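>>> got a predicted structure plus its sequence, pasted below:
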Amino acid sequence: MSTTAGTSEQLESSSTGPLSGLRVVEMGQLIAGPFCGQLLGDLGADVIKIEEPTKGDPMRQWGQAQVEGDSFWWSILGRNKRSVALNLREAPAQEIARKLIGSADIVLENFRPGSMEKWGLDYETLIEDNPGLIMVRVSGFGQTGPYSSRAGYGSIGEAMGGMRYIVGDPEKPPSRVGISIGDSLAGMFATIGALAAVRERERSGRGQIVDSSIYESVLGLMESLIPDWTLGGVQRERTGAILPKIAPSNVYPTKDGQWLIIAANQDTVFKRLCAAMGNPELAEDERYATHVPRGEHQAELDELVGTFSSQYQADELIDLLNEYSVPVGRIFRVEDMLSDPQFAARGSIVDVPHKDHGEVQMQNAFPRLSRTDASIRWSGPALGQHTDEVLADLGYDTSGIESLRTQGVIR
């Protein structure tokens, strides 16, 4: 596996990503806002993260696996960022933040709406010094509407946006995807909005506010959920491992006790599956010949495919279906990813140097660009690691920085 990281001092000179030269001040915490910062940093932006001085972003302590309280999750979410520890409850820290934002292209925050205004960092004030500033605001319910002032976590946005109701076993209560998908989607939509605003600024010279809510980010992925109900009278329900009337596309057993995904719901692909099954005439059966009747006979078709798949070892079945160009795949765990040749060939997982753990393996930066590729220059920094260098860039001398530290304004 390749190593793509460097030291923090190499940031501006070593970044060759497409956003190199763009400065982002990240003021959020947890996942939704910082994931946007991670994506922008992966693409080459200089991301300066402002954190509370005593414990910093809670993500420094979150995660299922930790060593001495150090979260591996933070190694990823904080990568390519410089950490500045400021106590924003103090007026001098607010002034530092305002100066820093004055030097930025984008300020990113995901506090409860009203927090930035309370600190004197509202958009109208900030653009007095920096009219081209883009403010990216990520929240549970958006900056407007009757719910805007409510606390909003990803799980609430997933429920309100329609995802939770349709995930899981139909015989059990609504379930969840095993990651913080709502927060991450809000961060991705925030990134799209930020890049769109940067592009528009090239024409107008003016910044604007990007308002990304968690519930709308989830809603944006919900396919035809709304017209299915309003025009078709169909409420989508929980369906477990299948999508209703998309067949055959399911998890199927193998002779050696494994499970494979086989996706042959397109007409031409289904014909190839039938040939691989040694039953090409099945593709001509009126119950299965085209998409709609296959969906109507989904359960019996899944039984046929499952009977076929059970006759083969997993490796044998994968080879057979690949020979017939039928999409098939294992359900990967991390150990499968680490030994898979596709992951290795593309450098999908990389080794990133870490000050305490030697190296941390993590997912690479995506998507891949042919000429100015994204990269991971370092893993999540220590709390306040870059405070002095960033303040020095803003014109603070050594004695001034020490005075701020003594006052508890910085760390």
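Noted; the coordinates are in hand.
>>> from now on I want contacts and neighbour counts done on CA atoms only, so please keep to that.
OK.
>>> quick one, helices of the stretch 1-150 of the chain?
For the stretch 1-150 of the chain, the helices defined by DSSP state H, counting those that start in this stretch cover 11-14, 32-42, 72-77, 91-102, 115-118, 123-129.
>>> I'd like those helices laid out as a markdown table, including mean neighbour count and distance to Ala196.
Shown next, in a markdown table, are those (neighbours: other CA atoms under 10 Å; distance: least, CA to CA, whole Å):
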| stretch | mean neighbour count | distance to Ala196 |
| --- | --- | --- |
| helix 11-14 | 15 | 23 |
| helix 32-42 | 28 | 13 |
| helix 72-77 | 22 | 23 |
| helix 91-102 | 18 | 19 |
| helix 115-118 | 13 | 23 |
| helix 123-129 | 15 | 18 |
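>>> and those helices as JSON lines, adding distance to Ser348?
JSON lines is the format used below for these (distance: least, CA to CA, whole Å):
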{"stretch": "helix 11-14", "distance to Ser348": "21"}
{"stretch": "helix 32-42", "distance to Ser348": "14"}
{"stretch": "helix 72-77", "distance to Ser348": "14"}
{"stretch": "helix 91-102", "distance to Ser348": "34"}
{"stretch": "helix 115-118", "distance to Ser348": "37"}
{"stretch": "helix 123-129", "distance to Ser348": "38"}
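>>> adding another structure so you can compare the two:
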Amino acid sequence: MGLALEGVKIIDLSRVLAGPFCTMILGDLGAEVIKIEHHQNGDETRFWGPPFVEGESAYYLCANRNKESMTLNLKAEEGKEVFRHLVKDADIVVQNFKTGTLDKLGLGYKQLNEWNSKIILASITGFGQTGPYKDLPGYDYIIQAMSGLMNITGEEAGSPMKVGVAISDVITGLYTCIGILSALHHRQHTGEGQEIDIALLDCQISALVNVASNYLVGKTEPKRLGNRHPNIAPYQVFTVADGEMVIAVGNDQQFARFCNILELAELINDKRYATNRSRVENRSSLIPILQRELLKDSKQNWKRLFDEHAIPNGPIHTISETFNDPQVLAREMVIEGNHPHIPSLKLTGSPLKLSKSPVKVRHHPPLYGEQTAEILQRVGYTSAEIKEMKKNQVI
């Protein structure tokens, strides 16, 4: 059974998270991914820790499986020549250098297109290739701040908060995948490669979705609501007898069932709460009524009742509880792979479940420069030439 992207070759110049996360997904789908790292130090995330396992950082391991790693000095003329050999039969180059860096190296899209007219170049930056901020560095944290995401995250009376993972990087990686797959489809019909300009700020603003629309259409400044939803009620964290849980009532029918379970049938036809709109407008009086009833029983009992009556709900798991949850395990979201230094390396599984071309973990996250010699030999270099390159700090 073949893999969805089998035969697609990617040269990955990216590092940290957005680019590597994108290329890992493409690698999971079967693409050949050659990760090119700086000839003296490599991807920064190799050093981001603890934790480290046998010298490998957990951060690096999370986004670099199904790749080969080679080192290369792109500032050296011989290094550029090696890069040319790699590009001429590749499909995609992914890079996240600062705007203009590839052009300064003589390796921008115009040059790549001369070497390979079908090449697709995906360029990831903080702020994009145009605009007044194009030359500024843009890490995930900065983007969470500047996109408005932090200002709507956290308790109403508290400080703005970032999300617990580098969500702007993750979203950007996903958008970059979409762009690359779209460009491959376009090339299939036209024979043309193209350049994809992806900005973390653009991607995070797009991911504001309904909150952005609330502002653009409603002309009101969205505020922090803690664990409440700006457009739906009741849709938040509630305290129960032995802790907390999320209850997410998404429509009026669910609300009626929810009220019956709580023995609050009188709320169903109360004009203050009969529709979602009225519930949102009267949230301040509704929530205390619901909260009083929910304190009367445990998480386990409430979950059983809510599940029986199709009321969306869930416990607030720790990460350890998540990775031991029977549903998570049944969906193979924890996988074990081989690694030369780490016995039974555990990684997060892929959420992509394709019936005809399933995802497969074929390669462990590579050691720094692990396949350098092998890749060079594949494009025609001899052992003597490779030895000389190492001597000259080309690799």
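Nice, thanks for sending it over. The structure displayed is predicted, hence computed values, not measured ones.
>>> give me the TM-score for this pair.
For these two chains in superposition, a TM-score of 0.96 is obtained (TM-score structural alignment, normalised by the length of the second structure); 395 aligned residues with a CA RMSD of 1.6 Å.
>>> re earlier: among the helices of the stretch 1-150 of the first structure, which comes closest to Ser213 of the first structure?
Ser213 of the first structure lies closest to helix 32-42 among these, at 9.3 Å (CA to CA).
>>> in the second structure, what range does the closest one match?
Mapped onto the second structure using TM-score structural alignment, helix 32-42 of the first structure spans residues 18-28.
>>> ok, now stretch 170-188 of the first structure?
On the second structure, the counterpart of stretch 170-188 of the first structure by TM-score structural alignment is residues 156-174.
>>> what lies in contact with that stretch?
17-22, 140-141, 143-145, 149-154, 198-201, 203-204, 207, 223-226 (CA atoms under 8 Å, 6 or more residues apart in numbering).
>>> superposed on the first structure, where does the match of helix 32-42 of the first structure end up, distance-wise?
Mean deviation of stretch 18-28 of the second structure relative to the first structure after superposition (mean CA distance after the TM-score superposition for the first structure): 1.3 Å.
>>> now do that stretch: distance to the chain's middle.
How far stretch 18-28 of the second structure lies from its chain's middle: 9 Å, per CA atoms, centre = their mean, to the nearest Å.
>>> same question for stretch 220-234 of the first structure.
25 Å.
>>> before we move on, what about stretch 233-253 of the second structure?
Counting by CA atoms, centre = their mean, stretch 233-253 of the second structure comes out at 27 Å from the chain centroid.
>>> could you list the buried residues of it?
233-240, 244-250, 252 (16 or more other CA atoms under 10 Å).
>>> coming back round to it: out of the contacts of stretch 156-174 of the second structure, which are inside strands?
Cross-referencing these against strands under DSSP state E gives Ile198, Ala199.
>>> returning to that earlier point: quick one: which of the helices of the stretch 1-150 of the first structure is nearest Gly358 of the first structure?
The nearest among the helices of the stretch 1-150 of the first structure, by CA to CA, is helix 72-77 at 12.1 Å.
>>> distance check, the aligned residue in the second structure for Pro58 of the first structure against Asn282 of the second structure.
Using TM-score structural alignment, the partner of Pro58 of the first structure in the second structure is Glu44. Per CA to CA, to the nearest Å, Glu44 of the second structure is found 50 Å from Asn282 of the second structure.
>>> which residue ranges form the strands in the stretch 201-350 of the second structure?
235-240, 243-248, 313-315, 334-337, 345-348 (DSSP state E, counting those that start in this stretch).
>>> mean deviation of the shortest one from the first structure?
So the one you mean is strand 313-315 of the second structure. Relative to the first structure, strand 313-315 of the second structure is 0.7 Å off (mean CA distance after the TM-score superposition for the first structure).
>>> show me what that strand is in contact with.
The contact list for strand 313-315 of the second structure (CA under 8 Å, 6+ apart) reads Glu244, Met245, Val246, Ile247, Ala248, Lys299, Lys303, Phe306, Asp307.
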